[in-house]
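Chemist: below is the sequence, then the predicted model.
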Amino acid sequence: MPPAGSWWREGAIVATAFVLCLLGGVLHVDDTLAPPSAPLYAIAAVSSATLLARHRAPAVTTVATGVCGMLAAPLGLLPTPLIVAPAIISAYSLARRSEQRVTIAVLLPTAALLVAFTAFFETDFSWEDTSRLVTVAASPLVAAVSGRSAQHRRAFLAVMDERARRAEEQRDSEARRKATEERVRIARELHDLVAHQITLANAQATVAAHVVDTQPEQARTSLAELVQTTREALDELRATVGLLRQNGDTSTPSDPAPGLSRVPTLLSTFRRAGMEVSLHEDGTARPLPPAVDLTAYRIIQEALTNVTKHAATRSAEVRLAWERDNVAVTVTDDGGGSGTSPQRPPGYGLIGMRERATAVGGTLTSGARPQGGFVVSAHLPVPGVETTARGRQRDR
């Protein structure tokens, strides 16, 4: 069945094949020219009309048009490629729409029978007749090769289109994944920034409110620290928003990211807010990759912020344990006071800390301590001494 909307093309092909058959029948075996005979009209009409079935039954159409070409010799017509034009067209369609083994199984016997049948009806067989018959028999084969090439090209283009489509889908999926990761990273940074600064500001404002009448000097100190904290919060928030507005790569900000070297300054801000926090370090400190360094800093910052917000205590301990291939960051509080709850619902702070640790290849655990309080413990990978030495040697 021809494809929908292509009947005009099919009609043109059938008409062309019909005309070519008639032109091929003008030349007779005795090399004379004569108008097309009635049998020739019948052969041309039948073989050309059979082409309409080449899409639905290409093998049967090829055999039928080949048989019509064989009838030229018994009718006294000179077999030429023009007379077998319908067979050539059907051979092309057969090669395009069928498997290679089917094409060979149909075309080779048809071509052989065409040559044998024509030679049987020619009494005076010359070398010129042999070359002509070879040309007639080879014409469907050449058309089949062309059809096979067209089929391969169509399959190749289909594969390339499919690859392009999959590549486009993969690019879109990758872009969505990166956008999601970037949104999570931005949300994590903003959470750490806002939660830390607002918590400190709240603690400083609370201290000022309690001592404003009894200790005016301490209240003024707390208010001055509150002003400084809010100013730093605005500056960091402005820097973060400005970073998001950049058109280039936002993964490498212009200002250096905080790390463990800034932990003493971080702890001093909590101390000014009224928290007793101590720092203990075991082992030999080593340089950390920027991502791991930032992760360790943010975990300490968020863990202490959670102590300020949720724990009924004003003391905490930060411990850094340097091991061979990792650094353990532990933040604990004693949880003293009636407001301590042994089971705290996990908020975005704990989720963000766990995501940060996982992103750099580390682990993080958190939970209530048996003796009271809460603990956050992270193990982050650290390049070994041998790896660091090799890296320095390559740098030199």
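Modeler: Received it, and whenever you're ready, just let me know what you need.
Chemist: going by C-alpha atoms from here, please, whenever you check contacts or count neighbours.
Modeler: Fine.
Chemist: which SS class is residue 36?
Modeler: coil (DSSP: H, G, I helix; E, B strand; the rest coil).
Chemist: for it, what are its contacts?
Modeler: 22-23, 25-26 (C-alpha atoms under 8 Å, 6 or more residues apart in numbering).
Chemist: repeat that for 7 Å
Modeler: Neighbouring residues of residue 36 by C-alpha atoms under 7 Å, 6 or more residues apart in numbering: 22, 25-26.
Chemist: which of those residues lies closest to residue 299?
Modeler: Nearest to residue 299 among the contacts of residue 36 is residue 22, at 90.4 Å by C-alpha to C-alpha.
Chemist: out of the contacts of residue 36, flag the one nearest to residue 178.
Modeler: Nearest member of these to residue 178, counting by C-alpha to C-alpha, is residue 22, at 67.6 Å.
Chemist: next up, a second structure to put side by side with the first:
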Amino acid sequence: MAVSAVVIVRSVRDNGHVPDVLGWALLLVAHVVIVWRRRAPVRVMVTLMAILLVYHSLDNNHTAPMAVSMVALFTVASRTRPRNTLLIGVGVMGVMLTVKFSEGMAEGAESLRISGWIVAFLLLGVYVRIHRQYVASVVERAERAERTREEEARRRVAEERLRVARDLHDLLAHSITLVGVQTSVAAHVLAADPDRLDRAAVAK
């Protein structure tokens, strides 16, 4: 809002008269609406266009809303799909060029310069959106790789535990089988020849 006030003071002679109470109220509403631009960029942009259309129709200072308009355009380009960016950009420039050229060729030529700024802010927003998507994809790939490494480590630990358990099971089964065989042999020998029993060893 302070930026708009400074712009009005510097350009009042060339870009319309100083806003009246209604003009200042419209500028204030435009700056309040822009607060929600990150939550609903397209709706905020459409609302802002409606507010500024009324503002400019009253022949208020035409340069004052430039900053808030560019911020809204940048937000649309950086936070929405390319289709929305294209539609909003074409819509804004179409309305502006139609209104300006209807006022005369001089005004139309000035609007072409403003169109350059609109395109620049839209392209900047698109660049920021693409960069954010790239960074997000890199982070996602890194997190996925980290999860994969953790899962692989857990899988290897589980496999190692299973191998150790299998080895212990085989060793224990072999030992039990060996003990069973030896017991059977001893029982058979004792049954055949009881005198071979070492009674002194058993007593100990």
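Modeler: Sure, I can see it. What you are looking at is a predicted structure, and each value in this text was computed from that prediction instead of being measured.
Chemist: just put the contacts of residue 36 of the first structure in TSV and tack on neighbour count, secondary structure and distance to residue 219 of the first structure.
Modeler: Below are the contacts of residue 36 of the first structure laid out as TSV (neighbours: other C-alpha atoms under 10 Å; DSSP: H, G, I helix; E, B strand; the rest coil; distance: C-alpha to C-alpha, whole Å):
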residue	neighbour count	secondary structure	distance to residue 219 of the first structure
22	21	helix	113
25	28	helix	117
26	18	coil	118
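Chemist: with those in mind, which one is nearest to residue 110 of the first structure?
Modeler: Taking C-alpha to C-alpha as the measure, residue 25 is the one of these closest to residue 110 of the first structure, at 20.5 Å.
Chemist: what's the counterpart of the closest one in the second structure?
Modeler: In the second structure, the residue paired with residue 25 of the first structure according to TM-score structural alignment is residue 8.
Chemist: repeat for residue 377 of the first structure
Modeler: Per TM-score structural alignment, residue 377 of the first structure is not aligned with anything.
Chemist: please tell me how far the spatially most central residue of the first structure sits from residue 163 of the first structure.
Modeler: Central residue of the first structure (C-alpha atoms, centre = their mean): residue 170, 2.0 Å from the mean position. Applying C-alpha to C-alpha, to the nearest Å, the value for residue 170 of the first structure to residue 163 of the first structure is 10 Å.
Chemist: one more: residue 209 of the first structure?
Modeler: From residue 209 of the first structure over to residue 163 of the first structure (counting by C-alpha to C-alpha), the distance is 67 Å.
Chemist: ok, which stretches of the stretch 201-350 of the first structure are helices?
Modeler: 216-244, 263-272, 290-310, 348-359 (DSSP state H, counting those that start in this stretch).
Chemist: tell me which of the ones you listed sits most buried.
Modeler: helix 290-310 (a mean of 21; mean count of other C-alpha atoms under 10 Å).
Chemist: what span of the second structure lines up against it?
Modeler: Per TM-score structural alignment, helix 290-310 of the first structure has no counterpart in the second structure.
Chemist: and that helix with helix 348-359, angle?
Modeler: Angle, helix 290-310 of the first structure to helix 348-359, by axes from the mean of the first three to the mean of the last three C-alpha atoms, to 10 degrees: 160 degrees.
Chemist: tell me the angle helix 290-310 of the first structure makes with helix 263-272.
Modeler: 10 degrees.
Chemist: same for helix 290-310 of the first structure, what does it pack against?
Modeler: Judged by 3 or more C-alpha pairs under 7 Å, 6 or more residues apart in numbering; DSSP states H and E, helix 290-310 of the first structure is in contact with helix 127-211, strand 326-333, helix 348-359.
Chemist: mind redoing it with 8 Å?
Modeler: Helix 290-310 of the first structure sits against helix 127-211, strand 315-322, strand 326-333, helix 348-359, strand 374-381, with contacts defined as 3 or more C-alpha pairs under 8 Å, 6 or more residues apart in numbering; DSSP states H and E.
Chemist: a markdown table for those, including distance to residue 112 of the first structure?
Modeler: Listed next are these as a markdown table, based on distance: least, C-alpha to C-alpha, whole Å:
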| stretch | distance to residue 112 of the first structure |
| --- | --- |
| helix 127-211 | 7 |
| strand 315-322 | 87 |
| strand 326-333 | 80 |
| helix 348-359 | 72 |
| strand 374-381 | 77 |
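Chemist: and of those, who's closest to residue 49 of the first structure?
Modeler: helix 127-211 (17.8 Å).
Chemist: which part of the first structure lines up with stretch 128-143 of the second structure?
Modeler: Using TM-score structural alignment, stretch 128-143 of the second structure pairs with 150-165 in the first structure.
Chemist: how big's the offset between that stretch and the second structure?
Modeler: In the superposition with the second structure, the average deviation recorded for stretch 150-165 of the first structure is 2.9 Å (mean C-alpha distance after the TM-score superposition for the first structure).
Chemist: give the buried residues for that stretch.
Modeler: Buried residues in stretch 150-165 of the first structure, counted by 16 or more other C-alpha atoms under 10 Å: 150-151.
Chemist: again with stretch 186-201 of the first structure
Modeler: 188-201.
Chemist: farthest-apart pair in the residues you listed, please.
Modeler: 188 and 201 (19.8 Å).
Chemist: so residue 295 of the first structure touches residue 356, yeah?
Modeler: Yes: Residue 295 of the first structure lies in contact with residue 356 (C-alpha atoms under 8 Å); the separation is 5.9 Å.
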